[in-house]
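A.B. asks: Please find the sequence and the predicted model below.
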Amino acid sequence: MAEDDVYTKDGTVDYRGNPANKKKTGTWKACPFILGNECCERLAYYGMSTNLVLYFKERLHQHSAVASKNVSNWSGTCYITPLIGAFLADSYLGRYWTIAWFSIIYVIGMTLLTLSASVSGMKPTCHGHGEENCHATTLESAVCFLALYLIALGTGGIKPCVSSYGADQFDDADAVEKERKSSFFNWFYFSINIGALIASSLLVWIQDNVGWGWGFGIPAVAMAIAVVSFFSGTRLYRNQKPGGSSLTRISQVVVATIRKCHVKVPEDKSLLYETSETESAIKGSRKLDHTNELRFFDKAAVLAQSDKVKESVNPWRLCTVTQVEELKSILRLLPIWATGIIFATVYGQMSTLFVLQGQTMDTHFGKSSFKIPPASLSIFDTLSVIFWVPVYDRIIVPIARKFTGHKNGLTQLQRMGIGLFISIFSMVAAAILELIRLKMVRRHNYYQLEEIPMSIFWQVPQYFIIGCAEVFYFIGQLEFFYEQAPDAMRSFCSALSLTTVALGQYLSSLLVTIVTKISTKNGSPGWIPDNLNYGHIDYFFWLLAALSVLNLIAYLIVSMLYTYKRAVGTLR
């Protein structure tokens, strides 16, 4: 192997800060530790979140709509905090130390949650057989929510960094390694769903049949294992150097543009300011080619007479083309990003209304006395993902490659669009099922039955369809935001993609609030009452289906107008 081929060319370093050796670090050698960390972390997350709506309802004694909103708000926060972790990772700590420190916060939160569900004086007081009629004091509820929001903070440093950190193990400058990177995203999502599979089956059953202390304690142990798994691979990891504050660089472009708002941009773009070296002035980033979109911001790179280039440049007055293109890259991503919010709203129904819908159905497994926890039906979403990931990677990609000529079979934007289309049918399936269920309730006067004689397994199609949509949309989104992000802002862009899930949860909460307020006028029970036999959650599902159709149309428009970034030069 030539000396030039010994080390990576993407600027990565090993754990000692030396250039990363290709033979000793990265690729699939390092990935098992990262995938193991993600599998255990997702087991911990889904182990508590999948059934959380029932914990709020049965143990904290919250009404259905309140419990649903609280879960949506907490889940949304779990996808907003990644902006904090991403900023620290890209700017100062790097992805390795961000994952490490925030994982420890996560373990502390999980431990406190376990104590709040199992220790007398901290857990809700219950009366009656089977711990019924539970009531939580203000302090007990406060401890529970403190634990949950510590977990939300902890996950904020893990979510935006783990997928990017795994992708960092493949050298962009090496054609063979770059091709393997696309497969990494598929198997990364596969590992997420292995953790989710265990959570939605075994852990949900333990919570419903053994106790919440054990139900939360096992995920806490899983999270501790995730931390150990991550640290075990330290010597094998390739690490990107943090590039300094991305928010500062973006602010500098905006300020410099405003200061030069009356300056005319030259027709010859080679006259715009850029460093003469082949390397970018931004640590951990390649130079970016100039693009013709959003030309107003090019003013920040126009050389004015007051700019003393031979001396030290004032970055608040003059920015490089690469710095301007960083901002343009983020702005170009925003329309694509916005179309993910409705998809996330649909996805979020699995942990709220799908669970409440399943609770009203026959949860017995055949004729046996064994009862299936309603939240466990999400196992079919997980099985769907586990089924579709290898099918997509091994069958769909090679077939699509023959027709499209694209190395990945489908472009990331095409893949995401297919996911949005498929997700519509999940809401249609859920609405039709609820329509049939309510007809049975009215025909046989089952209004007061806790479980009507209709098998919960009729929910399987809506879960399976969402799983298929995830494989296309979420994995495509992960890869798209990583590839289209500026090199020194990849954690930030991964976090940006995750905020669609947060906003989807908040939108779900907002829609529930609006719908409840409007539909409960004049003494009506509304669409989502405590007893769903008197409600109409099918209307809510039809509403989401209609919004999904409009969202798909908007996505097709913005994706056709999207311009891909063009990176040049080498990393610094």
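C.D. replies: Noted; the coordinates are in hand.

A.B. asks: use CA for all of it now, contacts and neighbours both
C.D. replies: Will do.

A.B. asks: The residue minimising distance to the centre of the chain: which element?
C.D. replies: The residue at the geometric middle of the chain, judged as the C-alpha nearest the mean C-alpha position with CA atoms, centre = their mean, is residue 498 (3.8 Å). Taking DSSP states H and E as the criterion, residue 498 maps to helix 490-519.

A.B. asks: which other helices and strands contact the helix of greatest length in the chain?
C.D. replies: Within the chain, and with DSSP state H defining each element, the longest helix by residue count is helix 412-444. The criterion is 3 or more CA pairs under 8 Å, 6 or more residues apart in numbering; DSSP states H and E, and the helices and strands that helix 412-444 contacts are helix 340-348, helix 460-484, helix 537-560.

A.B. asks: How far off centre is it?
C.D. replies: Its chain's C-alpha centre and that of helix 412-444 lie 22 Å apart, by CA atoms, centre = their mean, to the nearest Å.

A.B. asks: And the closest residue to residue 274 other than its chain neighbours, how close does it get to residue 291?
C.D. replies: In space, and not counting its chain neighbours, residue 274 is closest to residue 320: 4.7 Å by CA to CA, 6 or more residues apart in numbering. Summarising the geometry, the distance separating residue 320 from residue 291, computed by CA to CA, to the nearest Å, is 13 Å.

A.B. asks: adding another structure so you can compare the two:
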Amino acid sequence: MEGREAQISSSGTKRGGWITFPFIAGAAAGFTLGGVGWLANLIVFLIQEFNVKSINAAQIYNIANGSTNLFPIIGAIVADSFLGSFAVVAISASISLLGIILITLTVILDPLRPQSCNNGSSLCTPPSNVQYAVLYAGLAMASFGLGGTRFTIATMGANQFDKPKDRKIFFNWYFFTFYFASAVSNTAIVYIEDNVSWRVGFGICAITNFIGLAFLLLGNRFYLHDKPQGSPFTSIVRVIVATIQKWKIELSSNIEDYYYKHDGITETATIPKMSFRFLNRAAFKTEGDVGSDGSIAKPWRICTIQQVEDLKTLIRIFPLWLSGIFLSTPIGVQGSLTILQALTMDRHLGPHFQIPAGSILVVCMISTSVFLAIIDHFLCPMWQKLTRRSPTFLQRIGLGHVLNILSMAISALVEAKRLKIAQAHHLQGQPGAIVPMLALWLFPQLVLVGIGEAFHLGQIALYYQEFPMALRSTSTAMIAMIIGIAYYLSTALIDLVRRVTGWLPNNINNGRLDNVYWLLVVVGVLNFGYYLVCASLYKYQNVEKEEEDSNSETNR
């Protein structure tokens, strides 16, 4: 198998396959427990320990989330181009561990955080520049480190399998592990941070991150390692440059006029596809492009047809990828503001237990985990029996769009009810006042978001199968990039709403958060319309072939 080590190493150890799964799952669980454990409760930590204003804390939370989800694309490029997936995950996990240790030091050493004060007081001492510097350094390292592991390890795991059916099963189990570990972090670790101490909670995060790194390293002798093939983006740039240089050349329909040979390997000679036909000029041979031995003489004037088709694949899928950004932006806004809502509501379950505000989003994760299983084991088989076809990735993603729009509408209605109760009890001018309304009212909107996420996670399998082979690591990281950009956009959107309207004061009892949610409904509807246009125009490249291969394997 090109680009991989042999299935049997020189020591006789079998590499790849399901023997690697316990190590990869253990590593993923450890990294998720450690990373989500500090990130989930970040808003509460900033408000209570660093005296940060509520909306500012929400924005810092979104930036940290954005960094966590944006860095995977950089890690994937490094993995594809230079180091391979295993090295990137190991290095990222080490950076994450150092970042969590630095965050832990801010609660252990008194000089690294401001003096505590009553929540909502205007007399709170803000953090000093040094305290902010240490905090932000820790958050940056922990965020980037977590980002470098999250999706790169998913690609690393998928690369251990050759059969599409095995890869599909792996992705299902990987995301089940991810969401289960996230749920544990959002409940157990956050509860410890709120009710025992921040020191113990952050210390557990550091320990679980270390355990995850140990699992990763222990399984190294069993992994198949993809050898870096050089930056896949270099060939994309070459195609663009070569096309520009040959812009005035008339194209031919003769196969012999195009270049197929690359690194001593001759690709299957087929007529270049007519879609985005102008890019075929990059593979059109002109005088001096190819040497006498058939090798490339001018790398920036000639490319192979396969390299041209790889760029075409990216162009085709880009509009769908763009729709994912505006799908995730409302979710980013909703997530941070829901925590602020929870802080102002009655979170008691019985007389002795109170739900930590940072744990409220676990409802979304649990519903995603449950519905991933329901979709695969019940809904998809039922759909297949009724229609004799499996639901397509695009159909699943589209349903996710609809569910997210409904969730934002429910969020607006619940917030309107919360504000009405706050006004009835004259709580608008009281910082930190608790509205006599159960936080359980927030659960339906989070359940719907979780179900929607279970459906639109089909993007990951879609990109993995549709992207060119050289960009497989990048393909899964593209989902993280969508989420990362969306979190940055959600931060910008919150800032814009604060500047233009009076809907988001630091005391949300004085604002109109319900109007923010209705704004997100409008954004979601417009984006869904755009998605429908993109989906109707998109033609699958590899998915149908993968499904045929999988069906043929099943029938054997």
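C.D. replies: That came in fine, so what should we check first? Note that the structure is predicted; figures quoted are calculated from it, not measured.

A.B. asks: about what we covered before: would you turn the helices and strands packed on helix 412-444 of structure 1 into TSV with mean neighbour count and distance to residue 39 of structure 1?
C.D. replies: Formatted as TSV, the entries for these read as follows, by neighbours: other CA atoms under 10 Å; distance: least, CA to CA, whole Å:
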stretch	mean neighbour count	distance to residue 39 of structure 1
helix 340-348	25	20
helix 460-484	24	16
helix 537-560	18	30
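
A.B. asks: and those as a markdown table, adding distance to residue 23 of structure 1?
C.D. replies: Supplementary listing: these in a markdown table, determined by distance: least, CA to CA, whole Å:
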| stretch | distance to residue 23 of structure 1 |
| --- | --- |
| helix 340-348 | 39 |
| helix 460-484 | 24 |
| helix 537-560 | 39 |
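
A.B. asks: Give me the aligned partner of the residue nearest to residue 274 of structure 1 over in structure 2.
C.D. replies: Matched by TM-score structural alignment, residue 320 of structure 1 corresponds to residue 304 in structure 2.

A.B. asks: one step back: buried ones in the helix holding residue 498 of structure 1, by neighbour count?
C.D. replies: The neighbour-count check on helix 490-519 of structure 1 (16 or more other CA atoms under 10 Å) flags 490-509, 511-513, 515-516, 519 as buried.

A.B. asks: Could you tell me where stretch 393-400 of structure 2 falls in structure 1?
C.D. replies: Residue correspondence for stretch 393-400 of structure 2 in structure 1, counting by TM-score structural alignment: residues 412-419.

A.B. asks: list the buried ones in that stretch?
C.D. replies: For stretch 412-419 of structure 1, the neighbour count (16+ other CA under 10 Å) marks 412-413, 415-419 as buried.

A.B. asks: which one of the helices and strands packed on helix 412-444 of structure 1 lies closest to residue 365 of structure 1?
C.D. replies: Closest to residue 365 of structure 1 of those is helix 460-484 (CA to CA; 13.7 Å).

A.B. asks: Chain neighbours aside, what residue packs nearest to residue 84 of structure 2?
C.D. replies: Per CA to CA, 6+ apart, closest to residue 84 of structure 2 is residue 228, 5.6 Å.

A.B. asks: Around whichever residue in structure 1 pairs up with residue 109 of structure 2, count how many other residues there are.
C.D. replies: Pairing criterion TM-score structural alignment: the partner of residue 109 of structure 2 within structure 1 is identified as residue 119. Here the count is done by other CA atoms under 10 Å, and residue 119 of structure 1 has 11 residues near it.

A.B. asks: can you give me the strands for structure 2?
C.D. replies: If DSSP state E is used as the criterion, the strands of structure 2 fall at 261-262, 265-266, 345-346, 435-438.

A.B. asks: helices or strands next to the first one in the packing?
C.D. replies: For strand 261-262 of structure 2, there is no helix or strand it packs on, judged by 3+ CA pairs under 8 Å, 6+ apart.

A.B. asks: Tell me the residues of structure 1 aligned with stretch 71-82 of structure 2.
C.D. replies: The alignment of stretch 71-82 of structure 2 onto structure 1 (TM-score structural alignment) spans residues 81-92.

A.B. asks: and the matching stretch, how far from the chain's centre?
C.D. replies: Stretch 81-92 of structure 1 has its average C-alpha position 15 Å from the chain's average C-alpha position, going by CA atoms, centre = their mean.

A.B. asks: again with stretch 296-308 of structure 1
C.D. replies: Offset of stretch 296-308 of structure 1 from its chain centre (CA atoms, centre = their mean): 38 Å.

A.B. asks: Quick one: end-to-end distance for it.
C.D. replies: Using CA to CA, the end-to-end distance of stretch 296-308 of structure 1 comes out at 22 Å.

A.B. asks: cool, stretch 495-504 of structure 2 as well?
C.D. replies: Across stretch 495-504 of structure 2, the terminal residues are separated by 9 Å (CA to CA).

A.B. asks: contact partners of that stretch?
C.D. replies: In this structure, residues lying in contact with stretch 495-504 of structure 2 by CA atoms under 8 Å, 6 or more residues apart in numbering are 55, 494, 505, 511-513, 515-516.

A.B. asks: Out of these, which comes closest to residue 241 of structure 2?
C.D. replies: Nearest to residue 241 of structure 2 among the contacts of stretch 495-504 of structure 2, with distances taken as CA to CA, is residue 494, at 39.6 Å.

A.B. asks: so residue 441 of structure 2 makes contact with residue 413?
C.D. replies: No - under the criterion of CA atoms under 8 Å, residue 441 of structure 2 is not in contact with residue 413, lying 10.3 Å apart.

A.B. asks: Show where stretch 216-232 of structure 2 falls in structure 1, residue numbers please.
C.D. replies: Going by TM-score structural alignment: stretch 216-232 of structure 2 matches residues 230-246.

A.B. asks: Could I get the buried residue list for the matching stretch?
C.D. replies: Judged by neighbour count (16+ other CA under 10 Å), stretch 230-246 of structure 1 contains these buried residues: 230-231, 233-234, 236-246.

A.B. asks: next one: stretch 97-113 of structure 1 to chain centre, how far?
C.D. replies: Using CA atoms, centre = their mean, the mean C-alpha position of stretch 97-113 of structure 1 is found 18 Å from that of the whole chain.

A.B. asks: Kindly report the same for stretch 37-54 of structure 1.
C.D. replies: Going by CA atoms, centre = their mean, the spacing between the C-alpha centre of stretch 37-54 of structure 1 and its chain's C-alpha centre is 13 Å.

A.B. asks: what do you get for stretch 317-334 of structure 1?
C.D. replies: Stretch 317-334 of structure 1 sits 24 Å away from the centroid of its parent chain (CA atoms, centre = their mean).
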